[in-house]
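Novice: okay, sequence plus prediction incoming.
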Amino acid sequence: MASAAALLLQLQLLLLLSLSAAQPGFISLDCGGADDYTDGIGIQWTSDAKLVFGGQATNLPVQNQLQKQYSTLRYFPADNSKYCYTMNVRTRTRYLVRASFLYGNFDNSNVYPKFDLSLGATPWSTVIIDDADTPVVEEAIILAAAPTLSVCLSNASTGQPFISTLELRQFNGSLYYTDYEAQFFLALSARINFGADGNKSVRYPDDPFDRIWESDSLRRANYLVDVAPGTERITTTKPVFVGTELEPPEKVMQTAVIGQNGSLNYRLDLEGFPGNAWAVSYFAEIEDLAPDETRKFKLVVPGMPLFSKPTVDVEENAQGKYRLYQPGYTNVTLPFVFSFEFKKTNDSSKGPILNAMEIYKHVQITMGSRKHHV
């Protein structure tokens, strides 16, 4: 017989489903918030006050109105329980799931929390706070095989588990389809907008699926370091055709970096690795090359010679300028410290170009996790 708490939860889920109808495919929970509102980029946020029956809400000082969702959070006891948000979803549909955590020293303890995050029974990530004023954001893409999806906090080793926001974005068609999606979900490690104008991320409404494309200008430890000399930014205002299966936003494809000295080098730490990855690079020729100019290059990864076999000729591969070409690997082993280089071929007159990149880790789904209930 269902408990009163479980029955209450089902009623709350029906309410949550109706609240999301105003922005189809989006669920945006402001955890600890008291009111519903629309933020500065048009995302409709729903307070979780009527949707949960546990935890405590508290406020944080946040000056930027665009970051209002970080002015509150909900925290839970540091005990042996698992605290879950469970949301109605459509079965056999892929969802982007995003959880964010801004500590802000809400408990006045100056003890940085560390706790586990899971999708149902499947371990997703360990949330480690190392800066009180910088949000930690975890993101995954999962195929819903049941009518509900749970995001859970548990196992705090320091501090108290807490959450600032929880977002669900429904994907259409074959977006992010993999042959392994019944057994694995994708945990985001990097989604980078190269050549970005400033530090600001690109997201909704420029990306209708509200993926967050981080600028390559961000400065943080072990993020896009060892940059090759001669790396330059370019941009265009001309339309770029992006109507392919992954549909990166046009704004992302209108910027790029080029290797004027013949190479593009980067190194970054991949969260959750080593492991098996889904990885893709996004290219578009956004320079008007002369008829006798060519841009051909190869990917070079230390210790992985197979990467260097294909030659990229963006204009030829994309069948024209200002068109997207998106080669990638659906299942490749990558290290934690990932160094890579795009290097021009001997018969190329121009150095390589790179517009964007995404890297996810395959995370094996624990049996029964998709039928987990709070």
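Specialist: Yes, it's here.
Novice: going by C-alpha atoms from here, please, whenever you check contacts or count neighbours.
Specialist: OK.
Novice: Three-state assignment for residue 97, please.
Specialist: strand (DSSP: H, G, I helix; E, B strand; the rest coil).
Novice: how close does it sit to residue 166?
Specialist: Going from residue 97 to residue 166 by Cα to Cα, to the nearest Å gives 8 Å.
Novice: more crowded one of these two?
Specialist: residue 166 (23 against 20; other Cα atoms under 10 Å).
Novice: how far away is that one from residue 96?
Specialist: Between residue 166 and residue 96 the computed distance is 11 Å (Cα to Cα).
Novice: ok, residue 140 next?
Specialist: As judged by Cα to Cα, residue 140 and residue 96 stand 6 Å apart.
Novice: kindly report the same for residue 14.
Specialist: Using Cα to Cα, one gets 20 Å for the distance from residue 14 to residue 96.
Novice: who has more neighbours, those two?
Specialist: More neighbours sit around residue 96 than around the other of residue 14 and residue 96, counting by other Cα under 10 Å; the figures are 22 against 13.
Novice: test my guess that that one contacts residue 138.
Specialist: No - the pair residue 96 and residue 138 fails to qualify as a contact (Cα atoms under 8 Å) at a distance of 10.5 Å.
Novice: quick one: residues contacting residue 26.
Specialist: For residue 26, the set of contacting residues under the criterion of Cα atoms under 8 Å, 6 or more residues apart in numbering consists of 20, 167-170.
Novice: got the residues you listed as TSV, with neighbour count columns?
Specialist: Converted to TSV, the contacts of residue 26 look like this (neighbours: other Cα atoms under 10 Å):
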residue	neighbour count
20	18
167	18
168	24
169	20
170	19
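Novice: element containing residue 110?
Specialist: Take DSSP states H and E as the rule and residue 110 turns out to sit in neither a helix nor a strand.
Novice: next up, a second structure to put side by side with the first:
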Amino acid sequence: MDSRFWWQIFLAFAMAPAGARSQSTDAIGFLSIDCGLEPGSSYVDPLTNISYVSDVGFIDTGVNRNISVAYMVDVRARRYLTLRAFPNGTRNCYTIRSSAVARGSKYLLRAWFFYGNYDGLSGQPQSFHLHLGVNYWDRVNVTTAESSYRTEIIAVATAGYSV
């Protein structure tokens, strides 16, 4: 796989440790990140009532993009309208620095990917690997501009974070 085509289409984390709370999580302990959302922006999805924040505080590589106007009509969820693409580098990492991350705790991580022809290449297959730390998680393969991909994992935090 050619590293120039490792594109991150969309990512959201759902972090739900028992009893953990932090300023960056919502009232029930979830952190949902909308990749590509304007820096400093946040919103509540009216269908799911899930609060989303921009990914700017979690990564310092990549570029924000909008999906093609042709695909905006069919998109029901706001989280699919923007994305973060990674045209450079072989690894681009998100870092969660939250007092809600406790060593040894289990976390549910979910990621959604949608291409939406953001680059005008009309559905050139997008394929890349996801890793959690050094461990392989999944291979994302979005084959058409209108297809999406979802993956999830339950992970144990190997380190905590304190403020």
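Specialist: Structure received. For clarity, every value in this text was computed on a predicted model and none was experimentally measured.
Novice: please list all residues in contact with residue 64 of the second structure.
Specialist: When contacts are counted by Cα under 8 Å, 6+ apart, residue 64 of the second structure touches 35-37, 82-85.
Novice: for the counterpart of residue 29 of the second structure in the first structure, which non-adjacent residue is closest in space?
Specialist: Structural alignment places residue 29 of the second structure opposite residue 25 in the first structure (criterion: TM-score structural alignment). Of all residues beyond its chain neighbours, the one nearest residue 25 of the first structure is residue 170 (4.7 Å), with distances taken as Cα to Cα, 6 or more residues apart in numbering.
Novice: so the aligned partner of residue 133 of the second structure in the first structure versus residue 297 of the first structure, what's the distance?
Specialist: The pairwise alignment with the first structure assigns residue 133 of the second structure to residue 120, based on TM-score structural alignment. Counting by Cα to Cα, the gap from residue 120 of the first structure to residue 297 of the first structure is 43 Å.
Novice: strands of the stretch 101-250 of the first structure, residue ranges please.
Specialist: Counting by DSSP state E, counting those that start in this stretch, the stretch 101-250 of the first structure has strands at residues 114-119, 122-128, 136-144, 148-158, 162-163, 165-170, 184-193, 214-215, 231-235.
Novice: so which of the ones you listed is the most packed in?
Specialist: Mean neighbour count, computed with mean count of other Cα atoms under 10 Å, is highest for strand 162-163 among these, reaching a mean of 26.
Novice: residues in the second structure aligned with it?
Specialist: Residues of the second structure offer no counterpart to strand 162-163 of the first structure, counting by TM-score structural alignment.
Novice: go on, stretch 298-308 of the first structure?
Specialist: Going by TM-score structural alignment: stretch 298-308 of the first structure matches no residues.
Novice: cool, stretch 338-357 of the first structure as well?
Specialist: Stretch 338-357 of the first structure maps onto no residues of the second structure, going by TM-score structural alignment.
Novice: ok, back up a step: can I get the strands of the stretch 101-250 of the first structure in JSON lines with distance to residue 53 of the first structure?
Specialist: Listed next are the strands of the stretch 101-250 of the first structure as JSON lines, based on distance: least, Cα to Cα, whole Å:
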{"stretch": "strand 114-119", "distance to residue 53 of the first structure": "19"}
{"stretch": "strand 122-128", "distance to residue 53 of the first structure": "23"}
{"stretch": "strand 136-144", "distance to residue 53 of the first structure": "24"}
{"stretch": "strand 148-158", "distance to residue 53 of the first structure": "14"}
{"stretch": "strand 162-163", "distance to residue 53 of the first structure": "14"}
{"stretch": "strand 165-170", "distance to residue 53 of the first structure": "16"}
{"stretch": "strand 184-193", "distance to residue 53 of the first structure": "28"}
{"stretch": "strand 214-215", "distance to residue 53 of the first structure": "34"}
{"stretch": "strand 231-235", "distance to residue 53 of the first structure": "49"}
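Novice: quick check: which of the ones you listed is nearest to residue 9 of the first structure?
Specialist: Go through the strands of the stretch 101-250 of the first structure one by one with Cα to Cα and the one that ends up closest to residue 9 of the first structure is strand 148-158, at 11.5 Å.
Novice: what's the closest one packed up against?
Specialist: Packed against strand 148-158 of the first structure, as judged by 3 or more Cα pairs under 8 Å, 6 or more residues apart in numbering; DSSP states H and E, are the following elements: strand 83-88, strand 114-119.
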